[in-house]
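**Student:** Have a look at this prediction, sequence included:
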Amino acid sequence: MSRISVRGFAVASATAVTAVGSVVGVASGSTAQNNDAEATAADTTLLADIPAGEQAQVQTASLTQQADAQAIAADASAKKDAEAAARKAAAETAIAKKVAAEKAAEAAAKERAKAKAEAATRSTRDTSSFPVQSSYSVSQIQAMARQMVGGGQFQCFSNIVDHESSWNYRAVNASSGAYGLFQALPGSKMASVGADWQTNPATQIKWGLNYMNSRYGSPCQAWSFWQANHWY
């Protein structure tokens, strides 16, 4: 067994030794210094020097100290493990959020594509459903557009036509030759939806709506671009 230095539990024994030393000191004429020396010796008493009856108490105290030290170490280890677990959980949460955001973006893209397809379907309405006339008033042309363009997009659509041609389906740009409600350049582009593109505003509306949906996604997005650049 190791020779463990004990301070606290040796005091009781040291007291007895000191008492005996005092008597001896008086009998022999020794000074108080002997008592101090004996007390100092008692303070450094080793486990082997402690009576057998008290050694169990000393050992218990030592084990208690060791247990306390181990508990402190265990607490530190547990804290470290908890911090590591928290970091791992935070990382997993961040990954989950990223995946969720990607899925949400994918779903939004699908919704936009669906809306675009629906808008394109609306714009392919048969223009023959509108009676062919020799001429059309602005109110008649706008009524056609309202039936062909979704309600939430009509104002943006109208804003572009206002700026491009003031709803004149026969408008011609003298310098470039751009033609019609949307000032298509060249105007013959509109033949892709109808041979009567020069005289039928319904055909022009169909072409213009297709153009805005395919190039910008919607009339309102086309109008946002127009506002920033003054062309579309």
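**Tutor:** Great, that's in hand. Numbering: from 1, shown residues only.
**Student:** okay, CA-based contacts and neighbour counts for the rest of this
**Tutor:** Fine.
**Student:** residue contacts, the closest residue to residue 21 other than its chain neighbours?
**Tutor:** Excluding the flanking residues, the one nearest residue 21 by C-alpha to C-alpha, 6 or more residues apart in numbering is residue 35, at 6.3 Å. Residue 35 sits next to 18, 21, 22, 25 when contact means C-alpha atoms under 8 Å, 6 or more residues apart in numbering.
**Student:** And the longest helix along the chain, how far out from the chain middle?
**Tutor:** Criterion DSSP state H: the longest helix present in the chain is helix 52-123. How far helix 52-123 lies from its chain's middle: 16 Å, per C-alpha atoms, centre = their mean, to the nearest Å.
**Student:** Quick one: list the elements packing against that helix.
**Tutor:** Judged by 3 or more C-alpha pairs under 8 Å, 6 or more residues apart in numbering; DSSP states H and E, the packing partners of helix 52-123 are helix 201-216.
**Student:** Just the buried residues of the helix it packs on, please?
**Tutor:** Residues 201-213, 216 are the ones in helix 201-216 that count as buried (16 or more other C-alpha atoms under 10 Å).
**Student:** Put this next to the previous one:
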Amino acid sequence: MSVSFIRRFAAPKKALAVAAVAAATTGMVLSSAPAQAATTSDSSARTVAKQMIPDAAQYDAFSKIVERESGWNVTATNSSSGAYGLVQALPAHKMSSAGSDWKTNASTQIKWGLDYMNSRYGSPTAAWSFWQANGWY
């Protein structure tokens, strides 16, 4: 085995070991909790949305918008505009009208997003049609 071959594989392992030691020294945990334990995970936000939007076509349209806007990340923030959350509300604090926990609660953000889509476009499917035509809603 050549020395360069060994170096190519030893260096990444060493870097990983150094990172693990540094993380342990500073008190960071490298393991994560199960996805179902997180209240703001992608899967739990989708589950909440399905419960709140029983019509399959409306849910599908809502889901397509959220997937493109935030990737189902409850704390997604657009660094240039400040848009925030699942539905990328702008300004973000507008979602407080749906609840004081708007920064972290998927249900609150979904409720606000549905209200927004229904009042501005008539429905999530109409909002999705607009999104497709314009790349935003």
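**Tutor:** That came in fine, so what should we check first? Owing to the predicted nature of the structure, the values given are computational and were not obtained by experimental measurement.
**Student:** Superposed, what's their TM-score?
**Tutor:** The TM-score (TM-score structural alignment, normalised by the length of structure 2) is 0.70; 100 aligned residues with a C-alpha RMSD of 1.3 Å.
**Student:** Tell me the buried residues within the contacts of residue 35 of structure 1.
**Tutor:** By neighbour count, with 16+ other C-alpha under 10 Å, these hold 18, 21, 22, 25 as buried.
**Student:** among those residues, which are in helices?
**Tutor:** Using DSSP H, those in helices are 18, 21, 22, 25.
**Student:** hang on, the earlier thing: would you format the contacts of residue 35 of structure 1 as CSV with distance to residue 222 of structure 1 included?
**Tutor:** Formatted as CSV, the contacts of residue 35 of structure 1 follow (distance: C-alpha to C-alpha, whole Å):
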residue, distance to residue 222 of structure 1
18, 104
21, 109
22, 110
25, 113
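**Student:** Let me know the closest of those to residue 137 of structure 1.
**Tutor:** residue 18 (126.6 Å; C-alpha to C-alpha).
**Student:** The closest one contacts residue 41, correct?
**Tutor:** No. Using C-alpha atoms under 8 Å, residue 18 of structure 1 is not in contact with residue 41, being 9.9 Å away.
**Student:** and stretch 73-90 of structure 2, which stretch of structure 1?
**Tutor:** Residues 168-185 of structure 1 are matched to stretch 73-90 of structure 2 when aligned by TM-score structural alignment.
**Student:** residue nearest the centroid of structure 2?
**Tutor:** residue 73 (0.9 Å; C-alpha atoms, centre = their mean).
**Student:** wait, it sits on residue 87?
**Tutor:** No. The criterion here is C-alpha under 8 Å, and residue 73 of structure 2 misses it with residue 87 at 9.3 Å.
**Student:** one step back: now do the buried residues in the match of stretch 73-90 of structure 2.
**Tutor:** 168, 169, 170, 171, 172, 178, 179, 180, 181, 182, 183, 184.
**Student:** The residue nearest to the fifth one when sequence neighbours are not counted: what's it in contact with?
**Tutor:** Yep, that's residue 172 of structure 1 we're talking about. Ranked by C-alpha to C-alpha, 6+ apart and with sequence neighbours excluded, the top spatial neighbour of residue 172 of structure 1 is residue 179, at 4.7 Å. By C-alpha under 8 Å, 6+ apart, the residues touching residue 179 of structure 1 are 169, 170, 171, 172, 173, 185, 186, 187.
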